[in-house]
Structure formats: structure tokens, C-alpha cells
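Trainee: the sequence and its predicted three-dimensional model are supplied below.
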Amino acid sequence: MSTRIIGVHSGHDASACLLVDNVVVGAIARERLTRRKHDQGDPVECVNYLLAHFGFAPADIDLLVCSDWHDAIGLREDRYSQFARVEKTRRHHLLHAYAASVMAPAGPALVLVADGGGRRPPPPRGGGGAAARGCRPEDNGVAGMAPGWFEVESVYRHEGGRLTLLEKAYRPYYSKRYAWGSHIDSLGYAYAAVSKKIFGSSHAAGKVMALAALAPRAHDIPAPLRFGSDRAFGVNPDWLAYLEACPDHIDWDTPLAADLADAIQRGLEAYLAFRTRQLAQSHQCPDLLLGGGVALNCRNNGLLANAAWLGSVDIFPAAGDDGLSVGAAVMALRETFGDYRPIVYRVSQGASYAAPMKQDPQAAQALARLLADGHAVGVFQGGSEFGPRALGYRSILSSAADPVFKTRLNARIKRRESFRPFGGIVLRANLDQITHDALAGPNMLSAARMTDPARARYPALAHVDGSVRLQVVEEDGCLLHRVLAAYEGLTGRVALINTSFNDRDEPIVETLAEARACAAATGLAYLYADGAVEAVHA
């Protein structure tokens, strides 16, 4: 008899996951169904979606686990009354760690979780317990501070499906203290403060990371972070004061905006280089898994993947809070049902929408020909990806052979800021034609330095700092493999642009109807839809 678990996360980037034994059968973020980016609240739509598309009833589910975050919106137990067994957990960082463990190597690995903030510390057990964990109850009620500290960094050891907590840090929460809002002394909150100043949203960290490469370094900005050998970490008050003195909104195309982005990016990189070296040495374990929102910083991930003190580095595709539903389900499988087998996870996690059709054996060749002729093509096949990256199931593909392709994609199709780079796809056998760097996994969560010949041959892929985010495709007969092989045969080039299939400020498309509507709205002339290439009519 199989074990069936549903994991639910109801904070921002709400989601649900279905786990059958040790296989992640499906996972979906609420935003894909409601069409509101980073949507929060009880993801009842996601639970119903998983049950309907994968053929289960509530009575078939052994356990539903809710990630009840401290400020979860709309969490109501009555919405899950049809399930026989429902449990709640607030172990935010532990769930991130369990999600990260999906990518675990065969041997032991450290799991580093870092984000804006997770759960509050548990009540102290005996004298001095709270202070030993970095939480001082006497700080509650200090002027400018709301009661409570939050976990901001956690370190675990993973081996054989089991997680052991090694270290944890808590930091204070300051309610509405600054012009941009509340603050926690954490990597995530510091980065989000810059994101809010420049782009008006805490969800624009990826833009900040890309903007950092344009910095002229014309401003004397204090170091954002403070850290040292005693493992103390904090956000520099001088940097906070500098940021507070800046205008409430800073246009992204100004030197100040780029310099602020550069300062926080370099600060994050310096701290995590220091911290991971410290952890690898003190725990004698070089392999690393990253979790939490900070793990989506591709530039930092690329640096860590090539750090001499680390071995392998990998990241779960949904490393942010959308992945907490997977973490909740995996935690239940391990801790409640005692199943420690490796988790089976595939890139395509959503439902298939298209009616069965005869596959066109020439579709990959036709798609490659369109790309060689300079067309951008939407790709819709199978179930959607889980996480922020489109990995060939809900993608827009384009040639990278001319800078004009990047300009066209940003201005006319994606309708976004001109400085933003695009990810690329390449077959593993051809990876060394693009970069000699190691990557933090194959799923476009790692920036790599392009070789000089690659920058010249694929100028639309290269960011201004010469880096590229890459998805590495295995030679397994999948659509992307066949398209890349056909494209190489036609052009002699081995890499393509791969960007998410969505319009400006919209989530990635989920259904075929949404894909067709998005293609028409953004000016795509062609769409690959589950087996065949079709023309798009505006």
C-alpha cells in the first residue's frame, strides 16, 4: 500500500505538492492558477488541482501537512475537513532543508538555509537556553522593535534521508522602522530593502542581481553586512542609515541604483564565501545544498560552485517559499512514516492539458528551422515546471547569435527592462563550448563565466559581466535535446536563449489557452504545442 501525502504552504508564493511514496507526483504554485504573481493564502485551488489531475480523492490521502507560517494569510482548518488526517507545522527552515534534500548527493552534505526570516524561536528549555540560541527575551518590547526574533540562517547535515541541525541563528524584527517598511537583520531582508528602493517590490531580487553588473562604483556606500570569525552576523547600521537617507524611489537607470545593487550583491557574496568556507572546514563536509530565498541568487551560486573549499553544490528548483510544500511532504514522509528512500523528482511537475494528438516526428526539426531563421518560438509541452525557472515545458526559445535577439525579447516580447539578461540551454556534451566553470546543478540557478569565443558567438546570452545562467540538457531524447541537436546541425551553434513563457508582470503560463493568448499578446509568430508547431494569430 503506497503512502500518499499532500504538502501545503499558505504564505507568499503559496503552493501544494503531492507525494506518493518517495515520488513527487505533482507540485503547483497558487500563482499559476490564480494568475497573481507570488499569490498567498490557503492554496485550496492547488490541492483540488492535484487531486483532479492525478486521480485521487481526499479519502485516498494519508496525511495533509500545512506549513503554517507566522503570517500566513487565510489559513483555515475547515478547508481541509474532508481529509482524514491534517497536521500543521511552523518549522520554516526545516522545510526549506527538506526541500533542498531532494537534490542530495549519495553521501553526506551540508544544507545551508538563508532567507528573510522563518519561524520564531521555541520557548527556552531551562536557564539560558534562549540566549544560547541568540534570542534574548529581554529585547522584546525595545523601542522600535516588535516582540519576537526570527530564524535567518540554519545549517543541517543530510545523510541517508535524515537531517541533523548543526547551527541556527535568530535575529530581531523591527516593525515599520524604515521608509521601506519593516526589517529583520538577515540577508533576505537586506537584499529586499534595495529591491524595494529601486523596483518598488521585495520580489525584484533577480533584477537587483542583474543590475549589480552595471555599477560604476561612483558612490562611497558602507558595507551592508558585518561578520567575523566569532560567527556574529548583522546588517550594518551605517548602511541602513545610508539607505534610509536615499530617495524613497531610485530609478533603476541611475548610477546610484546600480551602485546600491552592486554593494548588496558583493556583500552577500563575501559573507556566503566566508560562511561556507567556515562550515566546510568546521564540519568536515565539502558538499553543499542551498535552500531558502537566498539560494535563488544565481551569481552567488556560481561563485560557490567554483569555490576551492567546496565539492558539489546543488539547489532545488523551487528554493524559495513555493518549495515549502515539497519540504512539508518530504518531512512527513521521513518523520511520520519512516521512509528514508531518495526522493524521485522530475522537472515537469504540472498536469498535461493538451488533448492527445499524433506527434509530428519532424516538429523538433521544424522548431529548430524557425529558430535558425531568427524567430522566437513559444514552447508548451507536458506539465509545467515548479519554481521560478522555465526549463523547456513553458519556455520561449530564441537564437542567441545576434545581440538584436536580446533587444527584441526584452522590448517587444517580454516588455521589461533592457538590462536584464536571458538564460541559455546547451547539451551537456557541448557545455565546455560555453563555459569551463562548474555549475550549481543543471536547472538555470547558477551563473557561469562564458569563454571569450562563446561571448563572441552567442552575444545575446552574455550579460554585461560576461556571465550566463545555463540549463544543461541531457542527451535523453527529450524535446530540448532534439531541438538543440537539430539547431546545431543547421547552424553549427550549440546554445539557445531559454526564457519563461509569460508576459510582463504575469506568472508563467499554465494552460494551453494561456499559452496561445500570451503568444498572441506578445507578438510570437509560432508556438510548439504538445507535439506540433502552429502559427499564432494575433
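Mentor: Sure thing, it's come through. Just so we're clear, the structure is a prediction, and the values are computed from it rather than from any experiment.
Trainee: when you work out contacts or count neighbours from here on, use the C-alpha atoms and nothing else.
Mentor: Fine.
Trainee: from Ala525, how far out is Ile28?
Mentor: Separation of Ile28 from Ala525 (Cα to Cα, to the nearest Å): 28 Å.
Trainee: which one's more surrounded, these two?
Mentor: A count of neighbours by other Cα atoms under 10 Å puts Ile28 above the other of Ile28 and Ala525, at 31 against 17.
Trainee: wait, that one sits on Gly350?
Mentor: Yes: contact criterion Cα atoms under 8 Å: Ile28 and Gly350 qualify, at 6.3 Å.
Trainee: where do the contact lists of the two overlap?
Mentor: Among the neighbours of Ile28, those also in contact with Gly350 (Cα atoms under 8 Å, 6 or more residues apart in numbering) are Phe386.
Trainee: take the one below as the second:
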Amino acid sequence: MTATHARRRDAEVVLGFCAYTHDSAAALLVDGHLIGFAEEERLDGIKHSKAYPENAVTWLLGEAGLTANDVTTVAYNFDGRRYRSALGQLPAHLLQSVTRPRAMPRARSFLTVHRRYQARMRDLARSFPRARLHPVLHHRAHALYAFLASGVDDAAVLVVDSLGELQTTTIWHAAHNDEQPFRLDLHTAIDDPASLGYVYGAVTEHLGWRRGDEEGTVMALAALGDPTRFRALLSRAVRLTRDGFTLDPALMPLRVLSSRYARTSPAFTAATCPPRLPGEPVEPVHADLAAALQERTEHVMLHLSGQATRLTGSGLLCLGGGVAMNCVAAGLIAQSGIVDEIHVPPAPGDSGTAIGAAAAAWLDATGRPPTGIEGRCYLGPAYPDLMLPPEPRPGLTAERPADPVRHLARRLAAGALVGLFTGPLEAGPRALGNRSILASPFASGVVDRLNATVKFREPFRPFAPVVLADKAADYVRLRQPSPYMSIAAPVTDLARTQLPAIVHANGTARVQTVTWTQYPFLAEVLAAFGEITGHPVLINTSLNVKGKPICGTPDMALDCLTATGLDALLIEGWWVTKC
């Protein structure tokens, strides 16, 4: 036993899980401090991995010098006992002709998920024999993480996703300062079948993209469409109410937790278009439907944000849940004047609830919030001692430039497409500089090259800019920082005329603002690129290809270089190119 391990034998060790559903991840707290967090897909190579996060757990425990027997609490990001509450809805669904055909299958599906939850708890108990099991209400895990990541001391918290047990939308008031104990009070809860995430996923699937994965593609397509064509239909499908919203089951059928049941109705299809098969041409009708969906989503999110501020009296808003990844809606909230500032955590989707669940377990045991979550996104495995041979792969050569920053900036200014793999793995769906592909927005045909030879994705999808925070106002109209690339902001005339490659069809850019404190290496690269070009702005997209997760390991990064049109990879100081 090492001395480090011996000192930790009496520590409170909380392991937080998102597992067995999608976006598998794990987070580790030791004596209330966040040690790390990793998404399993970045380590096993399976996008949106549903697996038990074995690789993430192995890395986390190894990082802390611990074993499974040292874990004192296992926090799980669902309280599966709550699935049984769906049975209480059964009589009402049986009474309505439009919901009656699905009422019993729905009830049975929720009971099936409850049984699966019980089996999963038994598996976790066997894996960590000395640990207490601590199930956490899914939306509470979202809300805790969103608030703790923000670093503010008082905020409204709005969580909007597809489904957490039975909740789909919640509004909380969170506060913590020296004068009062930590509090997270639930003000509003909207239950399934009213689910904005369900609707967005259903229409994404109808339009031929993968539900739970490619909603961002539909959001991008929306900028090319005319929402007026289907505006009335989407207003009927998602009806605003005084306290929130409801769904029309004639258009969005009652949810059954089984892929055998379609999420859109024949009436919806008749009023819109036939389902588009993946790979089929994208027609104007598809863009118009995407536009109406996006517009309705924005209306609902603005309505809910106003409700959150009225209920809590707070001028700050934290967003969590899968719908919080809709950067256009987040941008509209930020620009609307409803709130003074919004905060979206690095991992607002389900993976981030591994942190939230661990935080809840620690808070419930001690009455104190954990530390180490505020303002942190680079939380995963790092490879600072990576050594590469001169030929790390057939057809690749590696060397170490004397000045990596300026070498990278010069190559980018010359038009190279470069992968960047450095430091700890970032959390969440956006590459934030540690696992990124960088490119000059001035290079000829850069967007077409990236889409066609590297990302292998639809040509209408935009690329996001990364910019020095103190220069951001030159390029985007944004009243606050955007460190996690979570907000689409209107661009300035300078950006529109000088940097059209970073401007989407709707006149916005999903910007990442970088400070020297947050990320000195990327800040240096931006400054050096700015010295050459006059603009400290680069295109930043994730180091991966379509259908694959962000590269979490050196091998995955080298595979990406080999299999794509990337010109080079800067990996832990090594400059790797193709022979």
C-alpha cells in the first residue's frame, strides 16, 4: 500500500454515475472535492456509449490512488423508484380516446425500466461492496451541476430535457453564500408527456437524423427554412400554458419507453411530409419543418425563462438538460433582457449528471456543497508524458517543434487544417481547445474542406469561432462570456464582411471566448495568429469525424489524422504529419 493510498483510506469517496442509458460517464469526489470526470465514449470509442463506464472509473480511481473498496458512496443519476409514478397517470390516459391505445403499453414500459433500474443498483452494489447506494432525482442532478458550475451565489435554474424519471421540465431556486446554508428549492415541475426534448427528438428522427445525437443538425438546418409554413402546426403540437406547456397527443403521441412506438403520429406526417430516410436529399420542406420546430422551441424556452425569473426573483439563470445544448435558444435568452446573464455548464446533457449526482450525495451527507466544480471543464485524462517515435504510424512522421505555439499559428495562417490534442480531456459535447480541430477562417474553401474531407457532414452545418475574450466584442454582440461555446450570438459587421466562414445563415456564431487564465496555450495561439492575420479568431470544431466521439486518447487522435483530410496533428507538443 502506498503512502498516498494509506492517507486516503479514511476519506469520503463519492463516485457519481451516468450509466446504462446513454452518454455514460463517471465523476469522483474525495472529501467533497471534484477529482475528475470523464465520458466513457471518449475512451471506448462508441458515441453516446450506454456501457457501464469502466474506463472512466478505472482512470478516476487510479488518478486518486484508490480502489473500488475505497468508495464510500455510489451516486446514481436517476431515482428509478420514481418511474412507478407513471402508473398514476394511467386512468386519465385510458379515459381519452387519443391516448387510450398507448396507455397500457406506456405503463408497462415504465415498470420495465423500474425493474431494470433495480438490476442496475444490484450490479453497482456488487462492484462497490463497501459503498452506500445513493439514487438522485435526475433533474436535481442536472440542476445542482448547472448551478455549481456557474460560480454564482444566487440563480434561477431551468432544466429542460426529454425525460428524467417522470419529470421533463423543472424550475429551481439555488442560493449559497456565507450568510445562509446551501439551498436548492424546486418551484415548478412539468411531467411527461409534456416534453420539449421529446418533441425535438421526434422531429429530428422524422427528418432523417438520429434522435439523441443529431438535434444540432436540425438546429443548423432551421436557419435555411421558413417557419411560417408549419408555424401553426407546431403551435398546436406544443401549446403554451400559464405555467409552462403541454403537447397535443394527436400530433405527438403518448410516450412509450420502447423504440417500437413512433414518436410522431400519422396526422403529423400528413400535415408535414413523409419521414425522410437517412441519406435522402434535404428538401425545402425539411428545412421549413426544422425552422418551425426551432422557432417553437425558442418560444417555449423564452416563456420558461421568464417564468423562472418571476418565480425566483433572480436575475441570473442557469440552464441544464439536453435542451440547454440548443445554443440558438440560449443565445436568444441571453439577448432578450429577461435575465442579466445565463450560465450553461460544459456538460449540460446527461453525462454531466454524474457530477450532479455525486454533488447531491455529498450535499445530503454533509449539508455542504462540493468544491472544484466551478468554472472547470478540463477534467478528464491527460497524457503529458506522451512519447512518439519518428514514425508513429505507417505514413506518419513526428517531430517536436521548438516553439509549438508559433509553429501552429503559422501553419494555420497558411491554411492547414490541424488537430490539437493537449492537456486534460474536456467535459461536454463541445471541443474547447484540448481536443479540437483548428483552422483559419480566412483560408480558401476552409468550410467546404472541413465538411467534405474531415468531418464528413452536411454542408449547411456551420463552424464555430474561438476568440480571445477581450476581443470578442469586435466579432459578436454578446453581453457576457461564453467559455463553453454554449451561446449563439449575433455577429458584427466586421465578422460578416471579414470572417464569413464563422457566420451561420441566421447571422449568428456559436462563439467560444478564451481568457489567458482559463486556457493560456490556446490564448497564446490566438494571439500569435492575430499577429499574423490581424484577427485573433480561429475556427474550432471537435477532433472527430461524424458518428464518432471526440478523440479522448492519443490512439484515437492518430486514427483521426490518418482517416481524414487533416494536414497535421499537434499532440502533446509533437507535430505529426502525413508523409
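Mentor: Great, that's in hand. The shown structure was predicted, so the numbers you read here are calculated from the model rather than taken from an experiment.
Trainee: where does the TM-score land?
Mentor: The TM-score (TM-score structural alignment, normalised by the length of structure 1) is 0.87; 495 aligned residues with a Cα RMSD of 2.3 Å.
Trainee: give me the nearest residue to Pro101 of structure 2, chain neighbours excluded.
Mentor: Closest residue in space to Pro101 of structure 2, ignoring its immediate chain neighbours: Leu94 at 7.9 Å, by Cα to Cα, 6 or more residues apart in numbering.
Trainee: run a quick neighbour tally on that neighbour.
Mentor: For Leu94 of structure 2, using other Cα under 10 Å, the count is 15.
Trainee: surely it forms part of a strand?
Mentor: No: assigned with DSSP: H, G, I helix; E, B strand; the rest coil, Leu94 of structure 2 falls outside any strand and is helix.
Trainee: residue in structure 1 matching it?
Mentor: Using TM-score structural alignment, Leu94 of structure 2 lacks an equivalent in structure 1.
Trainee: residue contacts, Arg449 of structure 2?
Mentor: Gly565.
Trainee: do you know how far Leu268 of structure 1 is from Ala486 of structure 1?
Mentor: Taking Cα to Cα, one finds Leu268 of structure 1 at 41 Å from Ala486 of structure 1.
Trainee: just the element for Gly206 of structure 1, please.
Mentor: helix 205-211 (DSSP states H and E).
Trainee: check which helices and strands that helix is in contact with.
Mentor: helix 187-199, helix 255-283 (3 or more Cα pairs under 8 Å, 6 or more residues apart in numbering; DSSP states H and E).
Trainee: and of those helices, who's closest to Asp248 of structure 1?
Mentor: Relative to Asp248 of structure 1, the nearest member of those by Cα to Cα is helix 187-199, separated by 6.0 Å.
Trainee: so which residues of the stretch 1-150 of structure 1 form helices?
Mentor: 30-34, 44-54, 92-100, 129-132 (DSSP state H, counting those that start in this stretch).
Trainee: most tightly surrounded among those?
Mentor: helix 92-100 (a mean of 29; mean count of other Cα atoms under 10 Å).
Trainee: show where that helix falls in structure 2, residue numbers please.
Mentor: Going by TM-score structural alignment: helix 92-100 of structure 1 matches residues 138-146.
Trainee: my guess is Arg415 of structure 1 meets Asp503, correct?
Mentor: Yes: look at Arg415 of structure 1 against Asp503 with Cα under 8 Å: they come within range, at 7.3 Å.
Trainee: between these two, point out the one with more neighbours.
Mentor: Set side by side, Arg415 of structure 1 and Asp503 show more neighbours around Asp503, with 18 against 14, by other Cα under 10 Å.
Trainee: now that one: how far from Ala27 of structure 1?
Mentor: According to Cα to Cα, Asp503 of structure 1 stands 22 Å off from Ala27 of structure 1.
Trainee: same check, this time on Lys88 of structure 1
Mentor: With Cα to Cα as the criterion, Lys88 of structure 1 and Ala27 of structure 1 are 19 Å apart.
Trainee: and the two? Which one has more around it.
Mentor: Taking neighbours as other Cα under 10 Å, Lys88 of structure 1 and Ala27 compare with Ala27 leading, 31 against 15.
Trainee: what's the neighbour count on the spatially closest residue to that one that is not a sequence neighbour?
Mentor: Computed as Cα to Cα, 6+ apart, the closest residue to Ala27 of structure 1 that is not its neighbour in sequence is Cys17, at 4.2 Å. A count of nearby residues for Cys17 of structure 1, using other Cα under 10 Å, gives 31.
Trainee: counterpart of Cys17 of structure 1 in structure 2?
Mentor: Aligned by TM-score structural alignment, Cys17 of structure 1 pairs with Ala27 of structure 2.
Trainee: show me what contacts the residue lying closest to Ala329 of structure 1 once chain neighbours are set aside?
Mentor: Leaving aside its sequence neighbours, Ala329 of structure 1 sits nearest to Gly7 (Cα to Cα, 6+ apart; 4.5 Å). Contact partners of Gly7 of structure 1, counting by Cα under 8 Å, 6+ apart, are 16-19, 64-67, 324-329.
Trainee: now those as JSON lines including distance to Arg171 of structure 1?
Mentor: Below are the contacts of Gly7 of structure 1 laid out as JSON lines (distance: Cα to Cα, whole Å):
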{"residue": "Ala16", "distance to Arg171 of structure 1": "29"}
{"residue": "Cys17", "distance to Arg171 of structure 1": "30"}
{"residue": "Leu18", "distance to Arg171 of structure 1": "33"}
{"residue": "Leu19", "distance to Arg171 of structure 1": "33"}
{"residue": "Leu64", "distance to Arg171 of structure 1": "31"}
{"residue": "Val65", "distance to Arg171 of structure 1": "27"}
{"residue": "Cys66", "distance to Arg171 of structure 1": "25"}
{"residue": "Ser67", "distance to Arg171 of structure 1": "21"}
{"residue": "Leu324", "distance to Arg171 of structure 1": "21"}
{"residue": "Ser325", "distance to Arg171 of structure 1": "25"}
{"residue": "Val326", "distance to Arg171 of structure 1": "26"}
{"residue": "Gly327", "distance to Arg171 of structure 1": "23"}
{"residue": "Ala328", "distance to Arg171 of structure 1": "24"}
{"residue": "Ala329", "distance to Arg171 of structure 1": "28"}
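Trainee: next step: these restricted to strands.
Mentor: Among the contacts of Gly7 of structure 1, the members falling in strands are Ala16, Cys17, Leu18, Leu19, Leu64, Val65, Cys66, Ser67 (criterion: DSSP state E).
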